[in-house]
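J.: I'll drop the sequence and a predicted model, then ask my questions.
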Amino acid sequence: MIGQMRQKITIQSPVSTAVGGGGVETTYTEVLTDWVEARPLSSSRELSEYQTVIKNGYRFTIRYRNGFTPDKSMLIVYKGKNYTVNSIEQVEERQKYWRIVGVEKS
C-alpha cells in the first residue's frame, strides 16, 4: 500500500471567526499534508439552478497518524481543487490507514 501513495493532499480544518453584525466567517487552516493513494470515483450529476453540474469524487487512502482524526467538517485540497469529506472509514484493525471519500466542492 505504501508504494501506491504517490499523490499529495492537504487536509484543512474549519475555523469560525465572528464578524461585524453578528455574522460568522469560516476559513480553513492546514492541519496535515501527506502522501496518499487517490482513486477516482464515478462522477455524479446534480441539478443546480437549472444547470446540470458534474461532481467528481476520489477515494483517498492515508496513513494513520497519532493525534489526527479526520472528520466530515474538513476539506481536502488535491490537484488545486477542494473536496468535501463525504465518508471516513478506518482500514484494518491495527489503525494503519484511513479511507476518506471526497466530493468536489462546487
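T.: That came in fine, so what should we check first? Residues are numbered from 1 along each chain as shown.
J.: please count neighbours and contacts with C-alpha atoms only from this point.
T.: Noted.
J.: was I right to think residue 103 contacts residue 55?
T.: Yes: in this structure, residue 103 is within contact of residue 55 by Cα atoms under 8 Å, at 6.7 Å.
J.: of those two, who's got more company?
T.: A count of neighbours by other Cα atoms under 10 Å puts residue 103 above the other of residue 103 and residue 55, at 21 against 16.
J.: doesn't the more buried one belong to a strand?
T.: Yes: using DSSP: H, G, I helix; E, B strand; the rest coil, the assignment for residue 103 is a strand.
J.: just the strands from the chain, written as ranges.
T.: Taking DSSP state E, the strands of the chain run over residues 7-19, 23-40, 44-48, 51-55, 57-63, 75-78, 81-91, 97-104.
J.: what's the closest of the ones you listed to residue 69?
T.: strand 97-104 (9.0 Å; Cα to Cα).
J.: please compare the first structure with the one that follows:
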Amino acid sequence: MNPGELRHRISLMQKQTSADTDGYPTETWEPLYSAWAKVEPISGREYYQAAAVQAQHQVRFTMRYRKDITPAMRLRWDGEDYEIKAVIDLEGRRRWLQIMVEAVSSG
C-alpha cells in the first residue's frame, strides 16, 4: 500500500445516547476522530422498497491501522454516512486497515 493513496479525509463516528427535554432517550452520531483513507467504490444498485426507489452502494476504505474501530461505529465521507460492515487487518500486520461499508439512501 502506497501512503500517497490516502487522499480522502474521513470521519469515524460513535453513537451517543442522551435525554431530550422531555426525558426521552435520543441517539445521535458524534465524530470521534478523522483520518486519511483510500476510497474504492465496490458496487451499487437500485431497488424498490415501500413504493420508492432506494439506492444502495458499497465502498471500501483503506487507512492506517487503528485497533479501536468496530462495526458499531459509522464512517462519514464527502457528506455521506456509511454503516460499517467489516473491519479487516490487511495481512494481519497491524499496518493497514480495510473498512467495508454500505450506504443506503432514498432516491
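T.: Yep, that arrived. Because the structure is predicted, anything quoted here is derived from the model rather than measured.
J.: drop the TM-score for these two in here.
T.: Overlay of the two chains. TM-score (TM-score structural alignment, normalised by the length of structure 1): 0.85; 104 aligned residues with a Cα RMSD of 1.8 Å.
J.: spatially central residue for structure 2, please.
T.: The residue lying closest to the centre of structure 2 (Cα atoms, centre = their mean) is residue 75, at 2.7 Å.
J.: who are the neighbours in contact with the residue lying closest to it once chain neighbours are set aside?
T.: Spatial nearest neighbour of residue 75 of structure 2, excluding adjacent residues (Cα to Cα, 6 or more residues apart in numbering): residue 12 at 4.6 Å. Residues near residue 12 of structure 2 by Cα atoms under 8 Å, 6 or more residues apart in numbering: 31, 32, 33, 34, 73, 74, 75, 76.
J.: now the second one. Nearest residue, chain neighbours left out?
T.: Distances taken as Cα to Cα, 6+ apart put residue 13 closest to residue 32 of structure 2, at 5.3 Å, once the chain neighbours are dropped.
J.: what do you get for the fifth one?
T.: Excluding its sequence neighbours, the residue lying closest to residue 73 of structure 2 (Cα to Cα, 6+ apart) is residue 14, at 5.0 Å.
J.: how many neighbouring residues does that neighbour have?
T.: When neighbours are defined as other Cα under 10 Å, residue 14 of structure 2 has 17 of them.
J.: buried residues, stretch 50-69 of structure 1. List them.
T.: 55, 56, 57, 58, 59, 60, 61, 62, 63, 64 (16 or more other Cα atoms under 10 Å).
J.: and the residue nearest to the centre of structure 2, what pairs with it in structure 1?
T.: In structure 1, the residue matched to residue 75 of structure 2 (TM-score structural alignment) is residue 76.
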